[in-house]
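Student: attaching a predicted model along with its sequence, questions to come.
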Amino acid sequence: MLLSALLTSVGINLGLCFLFFTLYSILRKQPGNVTVYAPRLVHEGKSQQRDEFNLERFLPTAGWVRRAWELSDEHILLNMGLDALVFSRIFVFSLRVFSFAAMVGIFILVPVNYMGTELEEFSDLSNKTLDSFSISNVNNGSNRLWIHFCAIYIFTGVVCSLLYSEFKYISSKRIAYFYSSKPQPQEFTIMVSSIPRVSGSSISDTVESFFRQYHPSTYLSHIVVHRTDKLKTLVNNAEKLYKKLTRIKSGNFSQQKFRRDGFLGLFGRNVDEADHYEKKLEKLEHEMRLKQSLLAGEEVPAAFVSFRTRHGASIALNIQQGLDPTEWVTEMAPEPRDVHWPFFTASFVRRWISNVVVFVAFMTLIVLFIVPVLLVQGLANLHQLEIWFPFLKGVLNIAVVSQVITGYLPSLILQFFLHMIPPVMLLLSSMQGFISHSQTENSACFKLLIFTIWNSFFANVLSGSALYRVNVFLEPKNIPRVLAEAVPAQATFFISYVVTSGWTDLSSEIFRLVPLLLSFLKKIFCIEDDKELQVPSTPYCGEIPKILFFGLLGITYFFLSPLILPFLVVYYCLGYIIFRNQLLNVYAGKYETGGKFWPIVHRSTVFSLILMHVIAIGIFGLKERPLASSLTIPLPILTTLFSFYCQRRFLPIFRSYPTECLVNKDRADERDPDMSEFHANLVVAYRDPALLPPQFSLSRDINQEDSPLLHSRQP
């Protein structure tokens, strides 16, 4: 790619960023858009939008940037949770890493690369390719390669130091968050599955007998899970009908008072609409209570077991309960709002088959995605495009057309295909039988990271530079050499990808085009929305893999093509401001994992460092510096040992809290007068929402018949 093509791409994306920021600055101040740009504040009753006319409403301002910048970690932790803080700290960590890398790369490595004469280039700077600023331009056997060698060692040390500091910081915040939070149901509860069936006893009786016998001093209560998939359909229908009936009775719904009770309201006799829907709702309630009464015999061999203390729950969680390790299987209970109830309707065999199907589907998706990757690489290499489509040769020779095609279009097309992947990964993970939404998203995040690294990095690298060597099979001893040949050749594509996918995608995130269009269409067509204001959940699953992938690009190309580093610094600066603004105004956490996404960040960063080391070994070999290649070999070994130490030092804190913390918190709770009320609420905290007594009808009072039909068991 020529430097002029890169500048064309930068100009296009800078224009789009400026446009999105300007429009957001104006649209966010319009009262009609408050539910689009500040749904979190509206939900919390903190919105301060006013309807009176003000000229300042129509002028772009940057006050939101200052508010996002000044947002402290303590404010995020207190109001948004530890997961939001970890998400924000990913940008902080990345900014520190690549700010240092950019200073070394731009002021030391780029001049060294540019002074090389390995590549024959035009004297005109605008007609030079970006390879002139990469290690490819350094002469073979040059002593200047020792500068790159030293830079790799220094950079690795800095990244490991920052990674250790961040792991330590987040671990301390996790403990501090635990001590400062109020008692939570998941701290006292475990999930027990594979409960053995005892002849003549129900699952509930078996659980109660077992835990009363073996945990007599700490056992509090349990709730056995029931099959409620059919009942959930009735509950959803009743909720929709209840909301519609509420709007009709409120008098704010512009609709006929009478309607026909036949097909689609077009046939039959005229009836009072409110009375018709209320009778229909009462019928649904009666059917729901009937199905609830029949669920006593549809127990699933799984139960939520609650204890009087956190320490008691931890002991039951971490010690094998029965002689057979496949029975009485325990795991941490998620938050009650985080429970994925459809999981419990799947049998063990069905879950096992689902895992096999998910694995096959995941591998198939990885293979099929090679097709758009090949298309993208064809656009990034004009000579290959001319071979495939010779009739376009005249058009492709036009300077502006070639610059747009090679500098902007490939990364735009790749980004379009990648946007379809996160929902697919969530769907695949939801089929694996996780008991919580957070586990599903964590699994989807890991799958998406693997998919992105393989298809957006390795597939692009190998398809772009080894297009005519598709029969090459990678052997372990050849990996450094093959990567050393392939990775530098794709530096220009990834620089363009950072600009197109990174900058513009972040800018569109703050603009929120789709919610804005939906809100606009509802106003135009006077569509009444019977749904409550839904605050969108923080997109950890979709954004974290993308952030880590850009980190992999920056670490990998740190010494290969340092020109990518300033663009990455801009990307992380934009992400830091934009997502802190979104956390403040838009997103709300639907669950809290206590920062369990951070280990994924740690492993991804270590993998990126090791990949850089492997490529460096191959590069120094190709550049006829075998001593530098040999001296680089200890780096991946030392980095792996560092990772093992960090995981041994900090990872256990992310799996479970230590006894010291649990006992201290339990002792503090003994002085809390509200603990008796908390224990009373804990008994019913994990009741399936489908088993709650129906209370939708507007015309009747709650009576004794509304009490739940399925009770929890407690001593």
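Tutor: Alright, I've got the coordinates.

Student: contacts, neighbours, all on C-alpha from now
Tutor: OK.

Student: any idea how far residue 246 is from residue 257?
Tutor: The gap separating residue 246 from residue 257 is 14 Å, by CA to CA, to the nearest Å.

Student: I meant to write residue 80 there.
Tutor: Residue 80 sits at a distance of 44 Å from residue 257 (criterion: CA to CA).

Student: repeat for residue 650
Tutor: From residue 650 to residue 257 the distance is 64 Å (CA to CA).

Student: what's the answer for residue 306, then?
Tutor: 50 Å.

Student: so between the two, which is more surrounded?
Tutor: residue 306 (30 against 13; other CA atoms under 10 Å).

Student: does the more buried one really touch residue 221, like I thought?
Tutor: Yes: counting by CA atoms under 8 Å, residue 306 touches residue 221, with 5.3 Å between them.

Student: part of a strand, is residue 255?
Tutor: No: counting by DSSP: H, G, I helix; E, B strand; the rest coil, residue 255 is located in no strand; its state is coil.

Student: in three-state terms, label residue 473 for me.
Tutor: Counting by three-state DSSP, the backbone at residue 473 sits in coil.

Student: element containing the residue nearest to the spatial centre of the chain, please.
Tutor: Nearest residue to the geometric centre of the chain (CA atoms, centre = their mean): residue 541, 1.5 Å. Residue 541 belongs to helix 540-556 when assigned by DSSP states H and E.

Student: list the buried ones in that helix?
Tutor: Residues of helix 540-556 classed as buried by neighbour count (16 or more other CA atoms under 10 Å): 540-556.

Student: chain neighbours aside, what residue packs nearest to residue 92?
Tutor: Spatially, and ignoring its direct neighbours in sequence, residue 92 is nearest to residue 576 (7.2 Å; CA to CA, 6 or more residues apart in numbering).

Student: what's around the one you found, how many residues?
Tutor: 21.

Student: can you tell me what sits against the host helix or strand of it?
Tutor: Assigned by DSSP H and E, residue 576 belongs to helix 564-585. For helix 564-585, the external contacting residues (CA atoms under 8 Å, 6 or more residues apart in numbering) are 37-41, 64-65, 67-69, 71, 80, 84, 88, 91-92, 94-95, 98-99, 101-102, 105-106, 491, 494-495, 498-499, 502-503, 506-507, 509-510, 538, 550, 554, 557-558.

Student: C-terminal to that helix, what's the next element?
Tutor: Next element after helix 564-585 (DSSP H and E): helix 598-622.

Student: included below, for side-by-side comparison, is a second structure:
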Amino acid sequence: HPPWLYYVHAVVVWGVCFVVRGFLFQAQAKFLKMRFEWLLGLPAPRATTILFANIPRTYRSVSQVTVFLSGIFSDDAVQEVNFVKHTSALASMVQAQERAKELGRKAELRAEKDGVRPTHRVRPSLAEPSGKQVDSISHYAEERQALQGRIEAERKRIVTEGDSLSSGINSPCAFVTFATRHQAEMARDLRFSANCKLWQVSSPPEPSAIRWQALLADPNRSALMKTFGYALIVALYLFFTPLCALITSAATTVDAGPLQPVWGALAPTLGLRLMLMLLPTILLTTFRLLFALRSDPEAQHHLQAWFFAFEFIFVILVTAVSTSLVDTIEQLAKQPMSVFDLLAAKMPDATHFYMNYLVLSWSTYSFMLLRVGNLVKFLVFKAALYTEEEAFQKAEPESQDSDGMGVRCTELSISVCILLIFSTLSPLVAPIAAVSFALSRITFGYLVVFAETRKPDLGGEFWVTQLGHVQLGPAL
């Protein structure tokens, strides 16, 4: 018979589960009130605009969409229709103009420093085979002026030909603004075709965060690229599994001599953190290239879901496979239900690992407060003769790969799961986690409110996903 203390521990675990569940429901109730207030406070036209995707070719004009929707609602229901247009030529001109503006500004700063107007040699042409030496400031100003005329002409052509079905300028996506919010909400809940892939409706993203190339993507090609993206993520998972097991076992396989105690305590935690630092960039790059995500916050939300899956497996469950990956897989293949016995046998011995993991996170908060990446960019641009205000604008925002909402939400969720799982095994985990959460509150309270630039949000989707992640802690 097991000792009586085991029964006490079981009661404590169930108590933690019920208490956490109660807190989560209370927090969600408070969030819903704020969510409703946020939704009610959305101004027009954002609150009355709906994004239509996969519009059939025969309806890809302002007049056709207006007639189609007016037949469903009323003649005055549709106030405005704006198609996402194919403007590759215009985009190239705008990029060339921005480049000329940037080079002209650099030439002006160089002239202010040296007291002499800089010159450079332009590309060779038929008239000037060897290239002509020109005044840099005047040359880039003339180039911007010439591009401005071409840009205005191209914009006029797009507006003129945009309503023609044969022009092919309009993409399958359009933003439709209704007269009232009631009509917009009705449109979002309706199905406009027997084919569920046509006339897809959704709430539009924040305008400043829209990824226009994703809205221009062909639906069939997007589905194929998305499948390929999932295959890459699975391959990354299979590659990371043995690598993670190798890192966590480095403390016993590598002899550090007199520093072996320090090495044994920090090597697994530090090595695992270094490897996990590369994951957000890999995942986010995959999402941006292969997934037709409409906005940057949506990419961060995908990152939150997938990065949490990686961290939950390789940070929390890694203790079950850290000794021998092959033996563990073989055992679970023969007896799948033995996973619970395996975790129960391995996890109590890993509490020191997670104490070190939480303590090591303290240093990351101080690193965040320093904003080293932004500081380095600011100093580089300032050294390039930009003014302080210009250097500040170019140094913002912080890297969204490592400091975006997705990574931050994941790290906090993992810390909460570590607290809930291992505090019942080792009570010392609780005060260490409390210090970690206090530091995170101070750090993010300062950064988000006072230091970082304001960014668009999804209206609470990160929060709801976090609650789902935190519930995995009591479940495990």
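Tutor: Thanks, I have the structure now. It should be emphasised that the depicted structure is a prediction, and the values quoted were computed from it without experimental measurement.

Student: please state their TM-score.
Tutor: The TM-score (TM-score structural alignment, normalised by the length of structure 2) is 0.87; 453 aligned residues with a CA RMSD of 2.6 Å.

Student: circling back to that earlier point, could you tell me where the helix holding residue 541 of structure 1 falls in structure 2?
Tutor: Under TM-score structural alignment, helix 540-556 of structure 1 corresponds to residues 405-421 of structure 2.

Student: which stretches in the stretch 151-300 of structure 2 count as helices?
Tutor: 181-189, 212-216, 219-248, 250-253, 260-290, 296-311 (DSSP state H, counting those that start in this stretch).

Student: so for residue 86 of structure 2, which of those helices sits nearest?
Tutor: For residue 86 of structure 2, the closest of the helices of the stretch 151-300 of structure 2 is helix 212-216, at 7.1 Å, according to CA to CA.

Student: for the closest one, buried residues please.
Tutor: 212, 214-216.

Student: where does that helix end up in structure 1?
Tutor: Aligning helix 212-216 of structure 2 against structure 1 (TM-score structural alignment) gives residues 341-345.

Student: quick revisit: have a look at how far, on average, the helix holding residue 576 of structure 1 is from structure 2.
Tutor: In this overlay with structure 2, the average offset of helix 564-585 of structure 1 from its partner residues is 1.0 Å by mean CA distance after the TM-score superposition for structure 1.

Student: how big is the angle separating that helix from helix 540-556?
Tutor: Inter-element angle recorded for helix 564-585 of structure 1 and helix 540-556: 160 degrees (by axes from the mean of the first three to the mean of the last three CA atoms, to 10 degrees).

Student: that older thread, can you redo the helices of the stretch 151-300 of structure 2 as CSV with distance to residue 373 of structure 2?
Tutor: As requested, those are exported to CSV (distance: least, CA to CA, whole Å):
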stretch, distance to residue 373 of structure 2
helix 181-189, 41
helix 212-216, 27
helix 219-248, 27
helix 250-253, 30
helix 260-290, 15
helix 296-311, 19
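
Student: quick one, which of the ones you listed gets closest to residue 173 of structure 2.
Tutor: Nearest to residue 173 of structure 2 among these is helix 212-216; the distance by CA to CA comes to 6.4 Å.

Student: relative to its centre, which residue of structure 1 is most distant?
Tutor: Farthest-out residue of structure 1 from its mean C-alpha position, per CA atoms, centre = their mean: residue 269, at 52.0 Å.

Student: which one in structure 2 is aligned with that one?
Tutor: Under the alignment (TM-score structural alignment), residue 269 of structure 1 maps onto residue 132 of structure 2.

Student: what is the neighbour count of the residue nearest to residue 406 of structure 2 when sequence neighbours are not counted?
Tutor: Nearest non-adjacent residue to residue 406 of structure 2, counting by CA to CA, 6+ apart: residue 304, 4.2 Å away. Under the neighbour criterion other CA under 10 Å, residue 304 of structure 2 is assigned a count of 27.

Student: same check, this time on residue 108 of structure 2
Tutor: Around residue 108 of structure 2 sit 19 other residues, with neighbours defined as other CA under 10 Å.

Student: look up how far residue 391 of structure 2 lies from it.
Tutor: Distance of residue 108 of structure 2 to residue 391 of structure 2, computed by CA to CA: 15 Å.

Student: again, but for residue 230 of structure 2
Tutor: For residue 230 of structure 2, the distance to residue 391 of structure 2 (CA to CA) stands at 39 Å.

Student: neighbour count: those two, which is higher?
Tutor: Ranked by neighbour count (other CA under 10 Å), residue 230 of structure 2 and residue 391 place residue 391 first, with 21 against 15.

Student: where in structure 2 does stretch 15-33 of structure 1 fall?
Tutor: Alignment of stretch 15-33 of structure 1 against structure 2: no match, by TM-score structural alignment.

Student: next: stretch 406-425 of structure 1.
Tutor: Across structure 2, the stretch matching stretch 406-425 of structure 1 (TM-score structural alignment) is residues 264-283.

Student: the matching stretch vs structure 1 - mean distance after superposition?
Tutor: Averaged out, stretch 264-283 of structure 2 is 1.4 Å away (mean CA distance after the TM-score superposition for structure 1).

Student: show me the contact partners of that stretch.
Tutor: With CA under 8 Å, 6+ apart, stretch 264-283 of structure 2 has contacts from 233, 244, 247-252, 303, 306-307, 311, 315, 353, 356-357, 360, 401-402, 407.

Student: buried set for that stretch?
Tutor: For stretch 264-283 of structure 2, the neighbour count (16+ other CA under 10 Å) marks 264-270, 272-273, 276, 279-281, 283 as buried.

Student: next one: stretch 72-88 of structure 2
Tutor: 77-78, 81, 83-86.

Student: other SSEs contacting the stretch of helix or strand residue 151 of structure 1 belongs to?
Tutor: Assigned by DSSP H and E, residue 151 of structure 1 belongs to helix 145-180. For helix 145-180 of structure 1, the elements it packs on are helix 82-104, helix 598-622, helix 626-632, helix 634-655, helix 659-670, judged by 3 or more CA pairs under 8 Å, 6 or more residues apart in numbering; DSSP states H and E.

Student: other SSEs contacting the shortest one?
Tutor: If contacts are counted by 3+ CA pairs under 8 Å, 6+ apart, helix 626-632 of structure 1 sits against helix 145-180, helix 598-622.
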